[in-house]
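Trainee: need a structure here:
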Amino acid sequence: MNIYWDKKKKRWTHLKTDRKLYWGKEEKKIASIANIESDLSFPVIVKKNKIGPLVGILATYHEKKQFTGNIKLFLTLQKQLASKGGILFIFTLRGVRKSYITGYIFNLRTSKWVKSTFPLPDIVYNRLCKREEESSPLFQELTSLLKNKEIPFFNPHFFNKQKVLSHLQKDPVIRRHIPHTIPFSNRQHLQYLYYKFSKVYIKPVEGSKGKGIFTLTFSKTCITLQTQNSSHKFFSVTSCWQAVEKLLKNKKYIAQEAIKLNTHYNNKYDLRIHAHRSKTLWKITGIGVRVANTNKITTHVPQGGKIATIAELDTELQYDQVNTITNRVGHMLEEQFGLLGEFSMDVGISNTGHYYIFEVNSKPMLFDEPEIELDRTRKLVSTCYELSSFNQETHG
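Mentor: Just a heads-up that it's a prediction; the model follows:
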């Protein structure tokens, strides 16, 4: 059956006058009428007089486009949910009220986003683009509302690299898979690194896509500082620190031991692992390979990295080990940072065959591999059903 959005009267309706329909966490009633004037219809499946799950995606406000973010992901999730009878809408922090939310739903017939009002959803997926939004009063009000209404809110915030790696090191198994990592903010840290390591990566604690990363390579005669686009030599810790301090720009950074990685045609590579929840376990959705370009310091595609496949590698992947690491990481993350539906990891394989976790991301971007991205969205839909207590196998 269909439900309809009446733009004039600003209400949702349905044609089954002999049947009561409810939706959202608070099971709000949908008005039934004899004649529908609206042409904005949305397919649903009814189970025990309720439709859903009603899934809200929290996105970043945009002055001209109303909202912004990973639109391709939003559309794919909407279509997959609709095919199972679920409903997805996008909203921003500005649209939240105590008993309803103003948001946007995509109409497949017109291929346009329609502004509508919705009851409080069964579940919310956080896809905010900007970290500062998660420290705003509006965000705090939303999280408080969701907690009071017992509405699941997954991937509740961005990860802080330092806090994530520090927490993961509490697990005795995972600890062996994390490179030596310390805060990096002063000359004393640089002095320590100079005597301890031959090479380190300096990374912004709240960075992404390889932005802001640079390396320091130490020898007896000099320190080489390499950014994504340039290289400079310094002949004392003091002179090096003067240059490094300008790059830090008063932001928080970590220093991470550089691991001698396996190579693909003489260029280092690492793995992009996407993981999803499956009831009480964390499983791998897919694994992509990213190969650094010649003379580039990271494998990120926006920084010149190339895409490869596991089949192209000379190394045979140890799937049992990777699965174990992924499951333990998922449980450790939820223990410290709250409910998750997905995460991704950047994992390297050393030239001795050891696996190292470089970073963990709470809001994975689109995977360049279509098969991984498609499976990812399917797993996210399953998560929405699971966490909202809808059973997608019997729904309908």
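
Trainee: okay, CA-based contacts and neighbour counts for the rest of this
Mentor: Fine.

Trainee: which residue sits closest to residue 2, ignoring its sequence neighbours?
Mentor: Counting by Cα to Cα, 6 or more residues apart in numbering, residue 43 is the residue found nearest to residue 2 once chain neighbours are left out, at 4.4 Å.

Trainee: can you count the residues close to that neighbour?
Mentor: 15 (other Cα atoms under 10 Å).

Trainee: and the nearest residue to residue 50 once chain neighbours are set aside, what is it in contact with?
Mentor: Taking Cα to Cα, 6+ apart, and ignoring the residues beside it in sequence, residue 50 has residue 22 as its nearest neighbour in space, at 4.7 Å. Contact partners of residue 22, counting by Cα atoms under 8 Å, 6 or more residues apart in numbering, are 28, 29, 30, 49, 50, 51.

Trainee: got those residues as TSV, with secondary structure, neighbour count and distance to residue 235 columns?
Mentor: As requested, the contacts of residue 22 are exported to TSV (DSSP: H, G, I helix; E, B strand; the rest coil; neighbours: other Cα atoms under 10 Å; distance: Cα to Cα, whole Å):
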residue	secondary structure	neighbour count	distance to residue 235
28	strand	16	70
29	strand	16	73
30	strand	18	73
49	coil	13	74
50	strand	19	71
51	strand	23	68
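
Trainee: And the helix or strand hosting the residue nearest to residue 50, how far out from the chain middle?
Mentor: Assigning secondary structure by DSSP states H and E places residue 22 in strand 21-23. For strand 21-23, the separation from the chain centroid amounts to 31 Å (computed by Cα atoms, centre = their mean, to the nearest Å).

Trainee: sorry, back to before: for residue 6, see how far away the residue nearest to residue 2 is.
Mentor: 15 Å (Cα to Cα, to the nearest Å).

Trainee: show me where the stretch 201-350 of the chain has strands.
Mentor: According to DSSP state E, counting those that start in this stretch, the stretch 201-350 of the chain carries its strands in the segments 214-218, 223-226, 231-234, 253-257, 263-264, 267-278, 281-291, 306-308, 342-349.

Trainee: now the other sequence, so there's something to compare against:
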Amino acid sequence: MISFGMMSLSMKSEISYFTEIARRANADRFTCYRFSPAKIHPITEMVTGEVFDQKKDCWVKAEFPLPSIIYDRCFYTNDPASKQSLAIVKWLKNKTDITFLGNGLPNKWDIYQVLSTSPLSPYIPKTILAGSGKVVIAQLDEMGQAILKPIFGSGGAGIYKIKKTGREFEISADIGDRLTTKTFHSTSETENWLDNLFRKKEYMVQPCLSLSDPQDCPFDIRVLLQKDAEENWIARGKGIRRGIKDGILSNLRAGGEILPFEEYVNTLDIRTRRFILLELEEILSKLPGILEASFPRLFELGVDIGVSRDHALWVLDTNSKPGRKVITSTNPDLKEVLYKAPIEYASVLSKILPEREEQHL
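Mentor: Okay, the predicted model is just below:
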């Protein structure tokens, strides 16, 4: 019997997703649990959580030993509860009798260092650490305008655009569904604001690429990759995220919308369409292998790819705990495949247990 645990920071998170996965698990082979890392008893190593009852089709409160395979869907922030859970998960990943379905990728800077020296380097935007306001201002002399991204972050939170016009500096951000802009009238004032920002979070700076459609709406291609039962990487689906007019982000939290990938490619002429599809195939065929050569084994990846006005493709972000909304909204028939995928890959891992890897969150 395979003991399969699905883990989230809150018991209110991912309930429907975990339930659909558990419904598709063969009751003769799997026992499915859901739990929070904070509910692991450090001395007894017993867990207070829920077990899925196949006959009743519901979750039932239970206490159980640590599952042998864990699907980690924890999303950490800077609050004390997250930090406590993070420490517990690090401890879990050092246990030789537990295997994680997939491992988290490190921060954006570490990923950049790997990808920028890989065969995919032509698709990776130039990136430097934003150590101080002076560093960013110096970059603006070369770039004219730039994007500031937190090294640790997701969902588009904390991203700014900075632009220099004459002696003035404009710093913009997508707040909700609107663009807000601050104007600074001196270099020193701008540097002070940036230094204050960098004291709170580590940032990196990239050139501001022209990643908008003809209506001046930022957009990108979201691709969901997963391993199948033969451990091959499969592109499960693609979708378009389109942001507000003149905005910075295509992110849904910033007021963006979801469009079918086919709707986008069908607007292109045949030559451009063929070029973009071939470039996409090149990126997606190499990216997982490059990451797994430097970081521990992965199960799934969300990849965000920008397309500039000259149809150049840029890898903007890679996420080892991707959402499914963009893919399922445009391809509802894929839901069944996505619900089965974690169980199918857990079956693969169960045949090679126990194993030990150095793990990343």
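
Trainee: separation between the residue nearest to residue 2 of structure 1 and residue 151 of structure 1?
Mentor: For residue 43 of structure 1 relative to residue 151 of structure 1 (Cα to Cα), the value is 24 Å.

Trainee: Check residue 369 of structure 1 too.
Mentor: In this structure, residue 369 of structure 1 lies at 32 Å from residue 151 of structure 1, with Cα to Cα as the measure.

Trainee: and what of residue 319 of structure 1?
Mentor: Residue 319 of structure 1 sits 35 Å away from residue 151 of structure 1, going by Cα to Cα.

Trainee: Among these two, which residue is more densely surrounded?
Mentor: Neighbour tally, residue 319 of structure 1 and residue 151, criterion other Cα under 10 Å: the higher count belongs to residue 151, 20 against 10.

Trainee: Doesn't the more buried one lie inside a strand?
Mentor: No. Inclusion of residue 151 of structure 1 in a strand is not indicated when DSSP: H, G, I helix; E, B strand; the rest coil is applied; the result is coil.

Trainee: gap between the two ends of stretch 132-150 of structure 2?
Mentor: The first residue of stretch 132-150 of structure 2 is 13 Å away from its last residue (Cα to Cα).

Trainee: same question, stretch 243-260 of structure 2
Mentor: Stretch 243-260 of structure 2 has its terminal residues 14 Å apart, counting by Cα to Cα.

Trainee: Which part of structure 1 matches it?
Mentor: With the alignment judged by TM-score structural alignment, the segment of structure 1 matched to stretch 243-260 of structure 2 spans residues 292-309.

Trainee: Next: stretch 303-321 of structure 2.
Mentor: For stretch 303-321 of structure 2, the matching stretch in structure 1 spans residues 345-363, with TM-score structural alignment as the criterion.

Trainee: roughly how far is that stretch from the heart of the chain?
Mentor: 17 Å.

Trainee: and if you look at stretch 300-320 of structure 2?
Mentor: Using Cα atoms, centre = their mean, the distance from the centre of stretch 300-320 of structure 2 to the centre of the chain it belongs to is 12 Å.

Trainee: For the stretch 1-150 of structure 2, which segments are assigned as strands?
Mentor: Secondary structure of the stretch 1-150 of structure 2 (DSSP E, counting those that start in this stretch): strands located at 2-7, 30-35, 46-53, 58-65, 69-72, 99-100, 128-129, 145-150.

Trainee: Kindly reformat those strands as TSV containing distance to residue 86 of structure 2 and mean neighbour count.
Mentor: Listed next are those as TSV, based on distance: least, Cα to Cα, whole Å; neighbours: other Cα atoms under 10 Å:
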stretch	distance to residue 86 of structure 2	mean neighbour count
strand 2-7	12	23
strand 30-35	14	24
strand 46-53	16	20
strand 58-65	20	15
strand 69-72	11	22
strand 99-100	14	26
strand 128-129	25	17
strand 145-150	19	23
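
Trainee: Switch those strands over to a markdown table; also include distance to residue 222 of structure 2.
Mentor: Formatted as a markdown table, the entries for the strands of the stretch 1-150 of structure 2 read as follows, by distance: least, Cα to Cα, whole Å:
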| stretch | distance to residue 222 of structure 2 |
| --- | --- |
| strand 2-7 | 24 |
| strand 30-35 | 28 |
| strand 46-53 | 32 |
| strand 58-65 | 32 |
| strand 69-72 | 21 |
| strand 99-100 | 25 |
| strand 128-129 | 24 |
| strand 145-150 | 18 |
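
Trainee: Tell me which of those strands lies nearest to residue 224 of structure 2.
Mentor: strand 69-72 (16.8 Å; Cα to Cα).

Trainee: quick one: the closest residue to residue 350 of structure 1 other than its chain neighbours and residue 311 of structure 1, what's the gap?
Mentor: Of all residues not flanking residue 350 of structure 1 in the chain, residue 261 sits nearest, at 4.1 Å (Cα to Cα, 6+ apart). Taking Cα to Cα as the criterion, residue 261 of structure 1 is separated from residue 311 of structure 1 by 18 Å.
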